[in-house]
Structures are given as structure tokens and as C-alpha cells.
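In: with the sequence up front, the predicted model follows.
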Amino acid sequence: MSGTTRDDVLEALRRLARAGQFEASSTDLIHATQGSSATVRRHLEALWASGAVVRTGRARATRYRLKDTNEATAVSATEAPAQAESRLLPVWSPAALAMSSRLAMPLAARNPVTYQRRFVDDYVPNESWLMPRELAEALHRSGRLQGQQPAGTYARKVLEQLLIDLSWSSSRLEGNRYSLLATEELFRRGTAGSDADAVMLLNHKTAIEFLVDAVPVQGLSTPLVRNLHAVLMQDLLADTDDLGAIRQKVVNISDTVYVPTQVPAMLEEMLESIVAKARLIKNPVEAAFFLWVNLAYLQPFEDGNKRTSRLAANIPLLLYNCAPLSFLDVDTQDYARAMLGVYEFRDVALAVDLFSWTYRRSINKYLVVMESLGMPDPLRLRYRESLTDAMGLIVRERKSAQAALEELKLTEDEAPGFRALLLDELKKLEVFNCARYRLTMSATQGWIDAGRPQ
């Protein structure tokens, strides 16, 4: 937008500061103002020269902030609680606000629409961008794990926290009534009974563990996405034939004029196309966004499409060792409006703002988790795979620790320190942390119920 002014840039800085982001890159401000790159950067240079903003860092690390942040962050004594709370919510771009206005119209005033395959067909990986390219690249730089490490390393390092965060956040968006503390207790207990909400949460946990194990080996594929759906919806669909299966039934979505395609052949074809194109996208953040938006828009399964899209968005992030996306603190109404913008208008403005906001929160959360872990134990790194093998023999096959050590040739002479490490890990093994050793929850629970034989 050529009409972007210095005041527009200053107002964008104020809005970001009110949302808790006190420093912003030029990319953030280009996105927030919808202005051109050259115009926004020219205004920033002038604002810095005049002393209106403070500039820190150099090159890609350059950040800008208001000279006086009190103006943006102070909450007056008369400010309503809802206004104060809004500072913790996404900062909507002008395009997103315009889309919100269109969605505020009554359903009767909006034209019914159905699936448009050109939304995918016209997309050319690495040439087309659903997110602004500079934003996707900035998020990739912020979220990636430094150094060359095997795919899935980042997710494995923060797995215990991720299991709780993503399971609870995604389930809450489906109306799940469990609190975060109740979710943690459920994962420690490991059994759901006849509670559908508990089943939903445990299915999420199992699905995340499945992705962390399978993605580094299998990569992104249609069978993997379909298996992801099957795990997420186990015991939640009346007909087990529908688990991971392309939908054969009519699906209607409430509170929208969008009617998904009801042709199974098209559903299968477009699912293949979505996965194939996502696999070619080099930027993992753009690939994650592409999967999240398009799987929800297509609605290829009888139920569970949105939760499948949320977890599937993590597949490219896993492959490229980026911080996982757990949809932290996302408001259900914001999420619904972001989806409706795609469903009814194929407009991603709301979705881009919501995605970038919550992904930044995920990046910050898991960066702190990583820092809290400190330097990895060299002994654990040395025996990483051996620990997994030994735990499998003891828990799944019920062999004694000594028998496992002898079978794997990991006696004290051959692997000094391993026995003590193994016995210590056996004491700590629970159903909520068993995935790191490729153990299922049921096998682990059975071993625990048997008195932890070793």
C-alpha cells in the first residue's frame, strides 16, 4: 500500500507493544501496516533519525521500539478488564479487520459457497506464498534449531511439555472441558474410562508421539496424514471403517455458508495434491501454514478435520527442526473466524495473523524449555539408542535388566556407566514419558502394574 505513512508505522508499533511485543522487526511492521517493504523501511529510517523510535541490533537482527513504551503499555484505572486483556491477543492487520467485518454480516446476507480446487491448483511451491514471504522467513529464522541435527531433534527435546501443551490447546478448541492441570493428571494416570473428553486428550497425546516417531523416518506423506487422523479419532467415531478413510458421507459445518465438496474422488485427489505440494515447500513455516489451512478447507474426513490439520501443521516443523506449534492461548472465536475467512472467501488474512502470533508464543515457550534443560549429558547422548533398546527388552519383553545387558553386550566392561543409567531411567519411567523410548502407553502401564519387574 503506497499510502502508508509514518503515523501508520508508529501506530503499528503501539499495537504490537500493547500485545506484549515491545520490539519489532521491519518484517513485522510491513505485515502489520500492509505497506510496501521500501516505504516502511524508509519511514523507519526517518523515525529513527528523528529519535521517535529506538533501533537495536544489526542486519537481520535489527529491531525497532517506541522511545517511550509507557504510552503504549500503560493501562488506566478506568480501562475495562476486557480492554486490558486484549493486549495479550493478536494484533490484527487492516486486511484481517476488513475480513472480520465481512464475516460479521448475518448468514442470510452471505452467499453460499463450496470448495474451490484452484485454491490448491494455482499454488506453485516456492513461487506462491500464502503467508507474506518475509514473515515466513523471519519466523523460520526465529524458530529453527541451530546446527545440523537429525529431524525431530527439537520436538524430542521438548516432548514432555509439548504433549501437554498441544494436546490441551487443540482439544480446548474442540470444546474439551478439561483444565490444564486435569490434563496433566490424566496423562499421569493414562486411562480414560468412558469419558469422551479424556479419550480426545489421550488420542492427541498418542498422535503427537506417533508424529515424533514416524515423521523423521517416513517424512510427509498421505498415508501418514491418514494414520494421524485414525489415531486422533480412535474410539470417537461410531464406525471404525471411517478412521483414516476418505469421507463418503455428507458433511455440513455450522455457522457458515461454506459447503465442502461431497465427492469422494475429489477429496482423495485434492488430499494427495495438498500433501504433494506441501512436501515441495522449502520454507517449513509456509509448509506448516499451507497444510493447516488446506486440510481444514478440504474437510477430507468425516470428523476431526481441524484437529488433524493442527497436528499435521507440525510435520514440516519436525522435519526441519523448528520449534513445534502448539496453538498456545488461541481464542476459540478467533480460530473460528480465521477458518471462516478461508472457507467462505479463500482469504487467509485472519489466519496469517493468528498463526504468526501463536507460533511466536510457541517459539518463546520452547526456547525457555530448551534453555532450562541445560547442556545434554554426554553419557546419555552416547547411550541414547542403547537405552531405547534395553528399555524395550525390559518393558515389552519383560526380560531382566541383567538379561537385557547381556543380550545387547552392554556389560560394565563393554559399556561403563550404562547399567547405573539404565536402572535410574527405569525408576523414572511413567506412561506420560514413555514415548522417548518408543514404548506405548499400554505396554508401559502393564509393566508398571506388574510391579516394575527388572
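Out: Yep, it's here.

In: alpha carbons only for contacts and neighbour counts from here, please
Out: Will do.

In: got the contact list for residue 229?
Out: 243-244, 304-305, 308 (CA atoms under 8 Å, 6 or more residues apart in numbering).

In: now these as a markdown table including distance to residue 183 and secondary structure?
Out: Conversion of the contacts of residue 229 to a markdown table gives the following (distance: CA to CA, whole Å; DSSP: H, G, I helix; E, B strand; the rest coil):
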| residue | distance to residue 183 | secondary structure |
| --- | --- | --- |
| 243 | 24 | coil |
| 244 | 25 | coil |
| 304 | 20 | coil |
| 305 | 22 | helix |
| 308 | 19 | helix |
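
In: before we go on, here's another structure to hold up against the first:
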Amino acid sequence: MNTPLNIQHGHLNFQPRIIGKEKACFRLMKLFPQFVFDIAKLEGSPYTFPEVQTLLEGITIGGKRLEDQQLILNQRDSLQQLLRLVKKDKFMITKDIFCQLHELVAYEEALGKFRDGSVSIAGTDYSPPESMQLDHIFEEMVNYLQTIQNPLESAMLFFLMGSLAQFFFDGNKRTSRLMMNGILLNSGIDAISIPAKKKLAFNKKMLAFYNTRNANDLLKFLCSIAGYRVKKYKNNYMLN
């Protein structure tokens, strides 16, 4: 089967650590403020970690722009909804769930549905697919991911494919990472948060991915964040 969007990638030849859905959700809840902070920081939020904690406790921060506050609240609401879906066994890789989460992720930024126009990505010459192709591409993605036996690999590939396709006018990486974590949690695997301190490295690797469609460097990067040390071995990645 051809890879959707002509993405090139190797395969993980090790199994991720399975801790169970309930424990994975509990561990995410324990780190909830950190996850929200990391997501917002990748989007350029000026909020410090203590300020994020304070806002999540329901106390507004004086002197901050409303849109910056809304970004934090959107990430809170979307992450909480993801946890509800997973805990109730209602999380699935469907367009409806994808759009439902996006509506919360990008509330007051985008429309909560697949775009009907063109978009571009700053810093790269890559042109995302035309809007009339998006439904077909999403179906291709779902079918392809069903052939991937490793849930960690499947989750990470959803994030990369969603970011490359740019299904929405805004909030694509945020929503695709949320879906990635839904796949992980649903499989009993710890969610992945890209630390704020890794923002520069992450952005550079994303731009390289857009330009080349080679996902190997990003897969290795995401694995390292998740605590897996990997090395290349032919067309696979293995524990180091």
C-alpha cells in the first residue's frame, strides 16, 4: 500500500511500554498543567508555567491579552474532552472525532470543520493538498494506519500526516497531536508532550519534514521525547 501523502518512513521494531488505559489517563491528569503549558508555548504563548497553573485554577491573569488566555483555555477544554472520550471508550480515529476536538482546540480561531480553501505554511515551499482532496486523504490515512501494528508508530504517523495535510485553516498540529495522544491513551500508552524547551528543535524538524516528506528524523525525535532511545537499522528503528 502506498503511504498517504507520499510520506517516507521506517518502522519501529520494538513494542512500546503498555501500562493500561486507566493508568495512562491518570498519569496525564497528574501532568495536566505541564501538557497545557507545553502546547501553548509551542504556539508562542507568553504565559509562564505558574501563570498557566493559576489560570487552570480559574483565576485570570492581569495584563494578558484575551487571545492568549483563550489559547490556554482551549487546550484545557480539548485535552479534557479527549480524556472523557478515552475513558468512556468513545475515542476513534474518525473525521467526526477529529473535527470535534479541533473545534475545541481552535475555538474562536477556526471553524471546526475541514477547510474549504487553500492554506500555506510559513517557512517552507511545501503546498498542502487542495481542499477537495481532504476527505479522500483522511480515508487513506485511516486505512493505512490500520495496517500499522505498533500503536506508538500509528499514533506518531497520524500526527505527521495530519500536520502535512493541513485539514483545517488553523490548529492543525495541535489537533493532530491531540489525536496522536488519543491513540496512545486508547492503547494504554503514556501520552507525549513536546517540551517547551524543545520548541526550536521541533520547529526545525517540522520544516525539514514539510520540505522532504521524510518522517524518520521526526519519528526518532518523538520517540526520544517519549523516553525511547532508538537507532536506525535498515528500514526499521530499534531500541539502542
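Out: Everything's here; your move. Values in this document were obtained by computation on a predicted structure and should not be read as measured data.

In: just among the contacts of residue 229 of structure 1, which is most surrounded?
Out: residue 308 (28 neighbours; other CA atoms under 10 Å).

In: that one maps to what in structure 2?
Out: With TM-score structural alignment defining the correspondence, residue 308 of structure 1 maps onto residue 175 in structure 2.

In: I'd say its match and residue 104 touch.
Out: No - with contact defined as CA atoms under 8 Å, residue 175 of structure 2 does not reach residue 104; the gap is 9.1 Å.

In: now do the match of residue 308 of structure 1 against residue 10 of structure 2, distance only.
Out: For residue 175 of structure 2, the distance to residue 10 of structure 2 equals 24 Å [CA to CA, to the nearest Å].

In: what's the burial count for the alignment partner in structure 1 of residue 125 of structure 2?
Out: Aligned by TM-score structural alignment, residue 125 of structure 2 pairs with residue 257 of structure 1. By other CA under 10 Å, 19 other residues sit near residue 257 of structure 1.

In: quick check: residue 273 of structure 1 vs residue 300 of structure 1, distance?
Out: 12 Å.

In: equivalent analysis for residue 310 of structure 1, please.
Out: Distance of residue 310 of structure 1 to residue 300 of structure 1, given as CA to CA: 14 Å.

In: same check, this time on residue 421 of structure 1
Out: Computed as CA to CA, the residue 421 of structure 1 to residue 300 of structure 1 distance reads 46 Å.

In: check residue 332 of structure 1 too.
Out: Distance of residue 332 of structure 1 to residue 300 of structure 1, computed by CA to CA: 22 Å.

In: mean shift of the helix or strand harbouring residue 290 of structure 1 relative to structure 2?
Out: In this assignment (DSSP states H and E), residue 290 of structure 1 forms part of helix 284-298. Superposing on structure 2 places helix 284-298 of structure 1 at an average distance of 0.7 Å from its equivalents, by mean CA distance after the TM-score superposition for structure 1.

In: check the offset of the lengthiest helix in structure 2 from the chain's centre.
Out: Looking across structure 2 with DSSP state H, the single longest helix is helix 66-87. How far helix 66-87 of structure 2 lies from its chain's middle: 13 Å, per CA atoms, centre = their mean, to the nearest Å.

In: tell me which residues in it are buried?
Out: Within helix 66-87 of structure 2, the residues that qualify as buried are 69-76, 78-79, 81-83, 85-86, counting by 16 or more other CA atoms under 10 Å.

In: about what we covered before: neighbour-wise, which of residue 332 and residue 300 of structure 1 wins?
Out: Higher neighbour count among residue 332 of structure 1 and residue 300: residue 300, with 28 against 13, using other CA under 10 Å.

In: wait, doesn't the more buried one sit right on residue 248?
Out: No - Residue 300 of structure 1 lies out of contact with residue 248 (CA under 8 Å); the separation is 9.2 Å.

In: show me what contacts the aligned residue in structure 1 for residue 202 of structure 2?
Out: By TM-score structural alignment, residue 202 of structure 2 lines up with residue 335 in structure 1. Residues in contact with residue 335 of structure 1, defined by CA under 8 Å, 6+ apart, are 173, 351, 354.
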